[in-house]
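Chemist: sequence-free structure coming up:
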């Protein structure tokens, strides 16, 4: 029997019924049009709110993995810890991530010799930032093993060192889970998110948690993107005021792709 990290936000952030969840994810992916000559990105930044709010934005990233999906064998998944403060990064104490679509295997040994990474069930148990990504991955790369890392109080250098160690080749994709601004009026939120988008596109690692709740893993990805000369691209930028919410207080969502030099890029 596999040791599972159980789904905790099914029925809240996404459908609990397997068939409804499968249909919802496929509908979101089918709505995205990816240019035929666009290469598969090495890394993505995608949001992590309920699917009604951020699902269309997240899908604009995941749709880019559909062509290469059968060849992906490892997904390094990083997201912020919303419930626990701790130094470094943490893997769950489990062999698989469970969603209504079933389990997806975890590569628990991938970080065995990497500093700043611990194992903790308590950190992962309530955390949604990684869980909401897994149903998308189960539709685009169901055979891939996950390296799901909750990021606590970690510097861009520390996160970048972990990513460098797990970088791999075309079989590995990096996904960072982060929403953008929180609870600002619609127009102000849009302006803040547009500036944050410009920071991400110029690989500026100084963005903070006021701009993105996943600032630590985002900054780490931007640091390694500078080292490896990745080419960033904005895929989508919206807020809850554009999707399923009111405009008095909105949460911002962005999707970004990072392409390796020589792979061709938008």
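Modeler: Structure received. If you're wondering where the values come from, they're calculated on a predicted model, not measured in any experiment.

Chemist: alpha carbons only for contacts and neighbour counts from here, please
Modeler: Noted.

Chemist: so residue 251 lies in a strand, does it not?
Modeler: Yes. According to DSSP: H, G, I helix; E, B strand; the rest coil, residue 251 belongs to a strand.

Chemist: you'd agree it is up against residue 239?
Modeler: Yes. Counting by C-alpha atoms under 8 Å, residue 251 touches residue 239, with 5.4 Å between them.

Chemist: next one for the comparison:
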């Protein structure tokens, strides 16, 4: 069985399973949350190193606790950071491995996706992207048993991605996770202003984001278009920056967590 080994364990998050689990559980316990009027259907969460964005992501993941045994399939939209690519890519593997164990890939669903002309297969040996991987330890902690549909989103039009997401939408057993950061490498005041504006647009289902506003802008746009068509409601969970932790206000990154239900 071909398994994707973790690429960023020990760098973006702890490679020791006990320390990793304790850290995630601590963030989840500290995350304040109000019950949702309906079960969560999708999350927008950051994908930076856990010391910077882990607590922000935990606020959204905590909202899955009431439905931890209902969700059986998770579609994660990641971002192609290393090389600009055309279309969408799904890794050719049977499972993703993290320090907390293996997450099975929904191989029949991925094979069906490959029939779409915009979806390509990525050899697992070439998959060093972190944006899907860093979401898995959170999901392994809060959910009971689930399979994964991983999609790396490159240069893909919003209507095409919206079409693919609609085909994967499913029912209450399916969760969507959009993995994206917000502003990056800008002065603190600019990041605060831009991310507050972006947060308002996300809550309003504005699917016109560009790369300077979110590294996962293509994934974000496609999801927001479908979420609006599906009549979901939105809630902002957290909006933070790297400066909140390291105090460095020249080259700042912004992180946001949102839930849709």
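Modeler: Nice, I can see it. Since the structure is predicted, the reported quantities are computational estimates derived from the model, not experimental observations.

Chemist: okay, and the common contacts of residue 251 and residue 239 of the first structure?
Modeler: Common neighbours of residue 251 of the first structure and residue 239, using C-alpha atoms under 8 Å, 6 or more residues apart in numbering, are residue 189.

Chemist: pull the contacting residues for the counterpart of residue 100 of the first structure in the second structure.
Modeler: In the second structure, the residue paired with residue 100 of the first structure is residue 99, using TM-score structural alignment. Residue 99 of the second structure makes contacts with 6, 9, 15-17, 20, 137, as judged by C-alpha under 8 Å, 6+ apart.

Chemist: show me where the stretch 101-250 of the first structure has its strands.
Modeler: Secondary structure of the stretch 101-250 of the first structure by DSSP state E, counting those that start in this stretch: the strands cover 102-105, 117-119, 145-151, 172-177, 182-184, 231-239, 250-259.

Chemist: show me what the longest one is packed up against.
Modeler: In this case it means strand 250-259 of the first structure. Under the contact definition 3 or more C-alpha pairs under 8 Å, 6 or more residues apart in numbering; DSSP states H and E, strand 250-259 of the first structure sits against strand 43-46, helix 51-62, strand 182-184, helix 186-201, strand 231-239, helix 240-243.

Chemist: repeat that with 6 Å
Modeler: Under the contact criterion of 3 or more C-alpha pairs under 6 Å, 6 or more residues apart in numbering; DSSP states H and E, strand 250-259 of the first structure touches strand 43-46, strand 182-184, strand 231-239, helix 240-243.

Chemist: follow-up on the earlier one: and the strands of the stretch 101-250 of the first structure: which comes nearest residue 221 of the first structure?
Modeler: strand 172-177 (7.8 Å; C-alpha to C-alpha).

Chemist: and the closest one, which stretch of the second structure?
Modeler: Across the second structure, the stretch matching strand 172-177 of the first structure (TM-score structural alignment) is residues 174-179.

Chemist: what's the mean deviation for the matching stretch versus the first structure?
Modeler: Following the fit onto the first structure, the mean deviation recorded for stretch 174-179 of the second structure is 0.3 Å by mean C-alpha distance after the TM-score superposition for the first structure.

Chemist: and that stretch, how far from the chain's centre?
Modeler: Relative to its parent chain, stretch 174-179 of the second structure has a centroid offset of 6 Å by C-alpha atoms, centre = their mean, to the nearest Å.

Chemist: try stretch 207-222 of the second structure
Modeler: Offset of stretch 207-222 of the second structure from its chain centre (C-alpha atoms, centre = their mean): 13 Å.

Chemist: and the nearest residue in space to residue 182 of the first structure that is not next to it in sequence, how many residues sit next to it?
Modeler: Nearest non-adjacent residue to residue 182 of the first structure, counting by C-alpha to C-alpha, 6 or more residues apart in numbering: residue 251, 4.5 Å away. Residue crowding around residue 251 of the first structure was assessed by other C-alpha atoms under 10 Å; the count is 26.

Chemist: just give me the match in the first structure for residue 212 of the second structure.
Modeler: Per TM-score structural alignment, residue 212 of the second structure is aligned with residue 210.

Chemist: so what's residue 106 of the first structure up against?
Modeler: 95-96, 145-147 (C-alpha atoms under 6 Å, 6 or more residues apart in numbering).

Chemist: who wins for most neighbours among these?
Modeler: The residue in these with the most neighbours, by other C-alpha under 10 Å, is residue 146 (25 neighbours).

Chemist: roughly how far apart are that one and residue 74 of the first structure?
Modeler: Residue 146 of the first structure sits 6 Å away from residue 74 of the first structure, going by C-alpha to C-alpha, to the nearest Å.

Chemist: closest to the centroid, which residue in the second structure?
Modeler: What sits nearest the mean C-alpha location of the second structure, by C-alpha atoms, centre = their mean, is residue 179, with 2.4 Å.

Chemist: what residue of the second structure takes the place of residue 193 of the first structure?
Modeler: Superposed on the second structure with TM-score structural alignment, residue 193 of the first structure falls opposite residue 195.

Chemist: cool, and residue 24 of the first structure?
Modeler: That one, residue 24 of the first structure, aligns with residue 23 by TM-score structural alignment.

Chemist: and residue 166 of the second structure, how far from residue 109 of the second structure?
Modeler: Distance, residue 166 of the second structure to residue 109 of the second structure, using C-alpha to C-alpha: 13 Å.

Chemist: out of those two, which sits in the busier spot?
Modeler: Set residue 166 of the second structure next to residue 109 and count neighbours by other C-alpha under 10 Å: residue 166 wins out with 17 against 12.

Chemist: need the nearest residue in space to the more buried one, chain neighbours excluded.
Modeler: Using C-alpha to C-alpha, 6+ apart, the closest residue to residue 166 of the second structure is residue 226 (6.7 Å).

Chemist: one more: residue 67 of the first structure?
Modeler: Leaving aside its sequence neighbours, residue 67 of the first structure sits nearest to residue 40 (C-alpha to C-alpha, 6+ apart; 7.5 Å).

Chemist: now do the contacts for the residue mapped onto residue 51 of the first structure from the second structure.
Modeler: Aligned by TM-score structural alignment, residue 51 of the first structure pairs with residue 50 of the second structure. Residues near residue 50 of the second structure by C-alpha under 6 Å, 6+ apart: 12-13.

Chemist: again, but for residue 152 of the second structure
Modeler: Counting by C-alpha under 6 Å, 6+ apart, residue 152 of the second structure makes contact with 77-79, 88-89.

Chemist: relative to residue 173 of the second structure, which of those is nearest.
Modeler: For these, the residue nearest residue 173 of the second structure by C-alpha to C-alpha is residue 77; the value is 17.1 Å.

Chemist: touching, that closest one and residue 178? I think so.
Modeler: Yes. Counting by C-alpha atoms under 6 Å, residue 77 of the second structure sits close enough to residue 178 to count as a contact (5.0 Å).
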